[in-house]
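A.B. asks: Predicted model, plus sequence, below.
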Amino acid sequence: MFKSTDKLSGLFFAAFGLFTTIVTLSTLEVGTPGDMRSGFFPLIVGVLLVAVGLAVLAKAGLSQLQDTQPAFALRPLLIVTGAVVVSGVLLLTAGLIVAIPVLVILFSTAMPRRNWPEVLLTAIAMTVLSYLIFVVGLHLRIPLLNL
């Protein structure tokens, strides 16, 4: 018996990559590596998605299912969904400096085991990176701290 989730993932990646490649070739001008046009990047992404999908399919076909698949875990799904919603609201009301650490900490509660120093370090790093990318780099007007 093969891992059905791996097969489905591989099929999804390959199908989406094939769709992207076909749409890109039929609607956009691709150009050459020296003279890239608007379809060059989507074509590369589509081809890479097909390659990833085929690799996942090959791995699923070669590996045997050793243990049973765990039951669908609803708790982590709800925690991650709730964390995204809460951090979106906090971003607008409390600011980036509050929203990103709360997001990381809430995400960590979805894991069965967590290392709190690692979670806090990740929260700090993600906050700093988010500030540097979105505020400094992209000049987005995101509230930093609204308390």
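C.D. replies: In hand now; what should we look at?
A.B. asks: from here on, contacts and neighbour counts on C-alpha atoms
C.D. replies: Will do.
A.B. asks: show me the residues around Leu120 that make contact.
C.D. replies: Pro101, Ile105 (Cα atoms under 8 Å, 6 or more residues apart in numbering).
A.B. asks: burial of Ala73, as a residue count?
C.D. replies: Neighbours of Ala73 under the rule other Cα atoms under 10 Å: 8.
A.B. asks: and the comparison structure, right after this:
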Amino acid sequence: MRSVDYRDLIGGTLIILAGAVGMYHSLTAFQVGTAARMGPGYFPAITGGLLILCGILIVIPALRRAGPMPTLELRPLIWISLSVLAFALLVLPFGLVPAVIVQSLVASQADSKLSRKGSLLLAVCLAGGAWVIFKGGLGVILPAFAWPW
């Protein structure tokens, strides 16, 4: 009987799948162009190809070593999914900073190791970092605060 590292096998396969979907979409929906004159689909196609390569580099060693079968944990799955949904629903009406704070606080419920004080400190630091990177560094056209009232 051959043993397999199932965690890396599943993870690598999902990375390959994500890269293949992204690459297929960029090659069929956008003009790719050439290396000298890149089109809008060039970078996503290259990124998808690199994801496929990384997934293959994860899957091949996983076929040669043993590892436990991962179990599906519902608590992290539910809380992380809810945090992404909360960010999507709050970012436009309230702005980037409040949406990141709420997302961080909701996502922190996925793990019971972080205290409430630690969760709040993490949320504030992440919101500040997001503001510095996206508003200050990249100039993203998204309000930091946009109160709907």
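C.D. replies: Noted; the coordinates are in hand. Model, not experiment: these values are computed from the prediction.
A.B. asks: so what corresponds to Leu8 of the first structure in the second structure?
C.D. replies: Here Leu8 of the first structure is matched to Ile10 in the second structure, going by TM-score structural alignment.
A.B. asks: Any figure for the gap between that match and Ala86 of the second structure?
C.D. replies: Distance of Ile10 of the second structure to Ala86 of the second structure, computed by Cα to Cα, to the nearest Å: 28 Å.
A.B. asks: Now the match of Leu8 of the first structure: which helix or strand?
C.D. replies: Ile10 of the second structure belongs to helix 6-29 when assigned by DSSP states H and E.
A.B. asks: contacts for that helix?
C.D. replies: 32, 41-42, 44-59, 62-63, 66-70.
A.B. asks: switch the cut-off to 10 Å
C.D. replies: 32, 40-63, 65-71 (Cα atoms under 10 Å, 6 or more residues apart in numbering).
A.B. asks: among the residues you listed, which ones are buried?
C.D. replies: Burial by neighbour count, 16 or more other Cα atoms under 10 Å: within these this picks out 32, 41-42, 44-53, 55-56, 58-59, 62-63.
A.B. asks: Distance of Ile101 of the second structure relative to Tyr24 of the second structure?
C.D. replies: 35 Å.
A.B. asks: ditto for Ser83 of the second structure
C.D. replies: From Ser83 of the second structure to Tyr24 of the second structure the distance is 29 Å (Cα to Cα).
A.B. asks: between those two, who's got more neighbours?
C.D. replies: Legend: neighbour count by other Cα under 10 Å for Ser83 of the second structure and Tyr24, higher for Ser83 (22 against 15).
A.B. asks: Report the mean deviation for whichever helix or strand the more buried one is part of after fitting onto the first structure.
C.D. replies: For Ser83 of the second structure, the host element (DSSP H and E) is helix 74-94. Overlaying the first structure shows helix 74-94 of the second structure at a mean distance of 2.9 Å from the equivalent residues (mean Cα distance after the TM-score superposition for the first structure).
A.B. asks: check contacts around the residue nearest the centre of the second structure.
C.D. replies: With distances taken as Cα atoms, centre = their mean, Val84 lies nearest the centre of the second structure, 9.8 Å away. Applying Cα under 10 Å, 6+ apart, we find Val84 of the second structure in contact with Leu90, Ala99, Val100, Val102, Gln103, Ser104, Val106, Ala107.
A.B. asks: Please apply the same query to Gln31 of the second structure.
C.D. replies: Counted by Cα under 10 Å, 6+ apart, Gln31 of the second structure has contacts Met38, Gly39, Pro40, Gly41, Tyr42.
A.B. asks: one more time with 7 Å
C.D. replies: Gly39, Pro40, Gly41 (Cα atoms under 7 Å, 6 or more residues apart in numbering).
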